[in-house]
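Colleague: Test case, fold it:
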Amino acid sequence: MKVTISTFQKLKGNGKITSITAYDALFARIFDGEVDMILVGDSLSMSFGGNKDTIPLSLDSMIYHTQAVSKVVKKSLLIADMPFGSYNTNKSALKNATKLYKEGGADAIKIEVNENKIDMVKMLSDNGIATMPHIGLMPQFYRFEGGYKIKGKSKEEKDSMLELALKLQDAGAFSLLIEGTKSDIARDITQNLKIPTIGIGSGNHTDGQILVWSDMFGFFDEFKPKFVRQYLNGKELLKKSIKQYADDVKNLRFPNDDESY
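Modeller: Okay, here's the model as predicted:
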C-alpha cells in the first residue's frame, strides 16, 4: 500500500522509519517499496550535478528530477527539497512550493528552517502543502557558516533546537528532519514530539534514518561523512565491469553469435 502523510505519521513508535534519496526514475523504481520514504534531495546538486555544495540547484531542476521520480514511485512516501533561494520570503515560498508540489508530483516538500521560518511552515501547511522542516546542520548554509558545523554542542543550542522543534510541530509540520546534530538532543526532540523525526548524522534515537544513495552505495567518494555506512562498493564494482566490457570488445568476445542478429 502507498505510504501517505497520515500512515507515515503512524509509523512513529512502531519501529524505525527507513528513507533514502533518489534523483531519477531508474533508481527510484528500485527503491520504491523497499523504504518508507524517498527524498528527491538537493544533494543531487553534488552527486548528480558535480557542484561542491547544494546552493547552485535551481527550482526547475528540482521539478525535473521530482517529476522523473514521481512517475515510478507507487508505494513510498515521496518528498522533494525546496532549493536554496526558492523560499526566502513567505510569498516566494508559497509560489515556488505550489509550483513544485503541482508539477513535481511529490507528497510533501522539505525546507531548511530556523526561528525565522516558523510562520512559513504554518503558511504552507495552511495552504495544503505538507511540509517537513529540516533543522540542525543545514547544507544550504554551508557557505554562510564556512563549512558543515555539528549542532547541539552547547546547552543553549540544545534548548533552542528543542524549542524550535516544538514550535514547528505546532505550526503544522507533519515530520521533522534532524541533520548533523548531537545524538542526545536528537533523542530529546524525538521524545518530546508527536510527529516522526528522521535523522541523518544525528544518532540512532530518532524515529527513522535517511542516507544519500550515492554515499551508502559507494559511488560518491569526494568525501565520506562520519555518519555514512557504505553498504556496497559501487564505484569499484562498476569500474571493474566497464573494464571487462572494454576488454571484451577489444578482444572480439563481445558481441558473440548469440548476441548478434
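
Colleague: only C-alpha atoms for contact and neighbour calcs from this point on.
Modeller: Fine.

Colleague: can you map out the strands along the chain?
Modeller: 17-21, 37-40, 77-81, 108-112, 131-136, 176-179, 197-200, 208-211 (DSSP state E).

Colleague: I'd like those strands as TSV, with mean neighbour count appended.
Modeller: Output for the strands of the chain, formatted as TSV (neighbours: other Cα atoms under 10 Å):
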stretch	mean neighbour count
strand 17-21	22
strand 37-40	27
strand 77-81	27
strand 108-112	24
strand 131-136	25
strand 176-179	26
strand 197-200	26
strand 208-211	22
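
Colleague: Redo those strands as a markdown table? Include distance to residue 164.
Modeller: Formatted as a markdown table, the strands of the chain follow (distance: least, Cα to Cα, whole Å):
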| stretch | distance to residue 164 |
| --- | --- |
| strand 17-21 | 22 |
| strand 37-40 | 23 |
| strand 77-81 | 20 |
| strand 108-112 | 12 |
| strand 131-136 | 9 |
| strand 176-179 | 11 |
| strand 197-200 | 13 |
| strand 208-211 | 19 |
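
Colleague: Please provide the structure for the following sequence as well, for comparison with the first:
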Amino acid sequence: MDKPVGQVTPARKTDRKSIASWDRAKRDGEIRALITAYDYPFARLAQEAGIDGILIGDSLGMTVQGERDTLRVSLDQIVYHTGLVARGAPDCLIMADLPFGSFEAGPAQAFASAAELLKAGADVIKLEGGAAMVETVGFLSARAVPVCAHIGLTPQHVRQFGGFKRQGKTEDAAARLILDAVALAEAGARMVLMEAIPTPLGAEITRRVAVPTIGIGAGGGTDAQILVLHDVLGLTGGYVPGFARTYLDGAGLVRGAIGHYAEEVRARAFPPES
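Modeller: Here you go, the predicted structure:
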C-alpha cells in the first residue's frame, strides 16, 4: 500500500556518511538509496526521509536551469550547490559532479576542481568517462580524493552519442563497459555509477568489481540505486527517462497551492485580518 503523502520514513540508525560503510553494505548485501538534490531544503528533507546519499549532479542544468543538456553547468555552480546540500544533509554521503570542462584537460585540472568540491562539503567526487579516465582516477586517488566513476550513458557525451541513448546493448559494447569498470576500480575508484545499461550487464559489473556500484537505469542487480529528485517528485517539466519512477504529482500539488493562494488574494481572503 502506498504511504500517505507527507509521511516520513524515520531515519535509520546507521552510518551513511563514510565510504567504509558503503563497502560494508556491499559485502553484507545491503541495498542503499541515493537521490539528487541541489539545495538546503530538499537535502534536509531527503536526510529526514532516510536517504543514504545525495548527488549534486550536473543534472541541475536540466532540472533547475532549464537547459537541454548538462554541458553549460559550471564548476562554480556545482561548488555553490554542494555547500547548500552539505549543510542540509550532514549525515548523508555527499557526492558532487565534476562538470563538463572541469577535468578533461588532465589529472592536475581534475585535482584542482575536485579540491574545490571537497572544500564545499563533498565526500566523493563523481566524474564521467571510461578507460580514458583511468590515469585521472589514479592521480586523484593517490591524493586522497575519493572518486565515483560514471560509465554507460554519460550525459556530458550526449552530443557524441547523438542523444540520451542506452549503452552497452551489443556484446562488444558490454565487454568494453566491463573492462572500463574493472580498470577504473583497479585505478582507485571507490564507487562505480552505471547509467542506462542492460540489467544483466549492471549485475555482471557489480559482480566483477569489489567497490559498490550505483545504478540508474541499470537494473536491480546493483549495490545502490539513484534517481533524479525532480523525477521522483513529479516536478520534471518535460522528458522523463523510461527507467525513472514518479512517486508524487508534485507539479499538480504546487500549481494547486499557488493557484489557491492567488485566488484568495484576488478574493481578499488573504491576508487574514490581524
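
Colleague: Superposed, what's their TM-score?
Modeller: After superposition, the two chains reach a TM-score of 0.95 (TM-score structural alignment, normalised by the length of structure 1), with 257 aligned residues with a Cα RMSD of 1.1 Å.

Colleague: returning to that earlier point: who wins for proximity to residue 3 of structure 1 among the strands of structure 1?
Modeller: Among the strands of structure 1, the nearest to residue 3 of structure 1 by Cα to Cα is strand 77-81 (5.0 Å).

Colleague: now the closest one: which residue numbers in structure 2?
Modeller: On the basis of TM-score structural alignment, strand 77-81 of structure 1 is assigned to residues 93-97 in structure 2.

Colleague: just stretch 210-218 of structure 1 next, same as before
Modeller: Counting by TM-score structural alignment, stretch 210-218 of structure 1 corresponds to residues 226-234.

Colleague: Just list the residues touching the aligned residue in structure 1 for residue 82 of structure 2, thanks.
Modeller: Under the alignment by TM-score structural alignment, residue 82 of structure 2 pairs with residue 66 in structure 1. Applying Cα atoms under 8 Å, 6 or more residues apart in numbering, we find residue 66 of structure 1 in contact with 23, 24, 40, 80, 104, 105, 106.

Colleague: ok, now residue 107 of structure 1?
Modeller: Applying Cα under 8 Å, 6+ apart, the residues contacting residue 107 of structure 1 are 4, 5, 77, 78, 79, 101, 130.

Colleague: likewise residue 59 of structure 2?
Modeller: So residue 59 of structure 2 contacts 69, 70, 228 (Cα under 8 Å, 6+ apart).

Colleague: Buried ones among the residues you listed?
Modeller: 69, 70, 228 (16 or more other Cα atoms under 10 Å).

Colleague: Would you quantify the distance from the closest residue to the second one other than its chain neighbours to residue 31 of structure 2?
Modeller: Counting by Cα to Cα, 6 or more residues apart in numbering, residue 61 is the residue found nearest to residue 70 of structure 2 once chain neighbours are left out, at 5.0 Å. Taking Cα to Cα, to the nearest Å as the criterion, residue 61 of structure 2 is separated from residue 31 of structure 2 by 28 Å.

Colleague: coming back round to it: TSV please, covering the contacts of residue 59 of structure 2 and showing distance to residue 190 of structure 2.
Modeller: As requested, the contacts of residue 59 of structure 2 are exported to TSV (distance: Cα to Cα, whole Å):
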residue	distance to residue 190 of structure 2
69	27
70	24
228	21
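
Colleague: Okay, helices next: where are they in the stretch 151-261 of structure 1?
Modeller: Taking DSSP state H, counting those that start in this stretch, the helices of the stretch 151-261 of structure 1 run over residues 155-170, 183-192, 213-216, 234-250.

Colleague: so how much does the shortest one differ from structure 2 once superposed?
Modeller: Looking back up the chat, that one is helix 213-216 of structure 1. Here helix 213-216 of structure 1, set against structure 2 after superposition, deviates by a mean of 0.7 Å using mean Cα distance after the TM-score superposition for structure 1.
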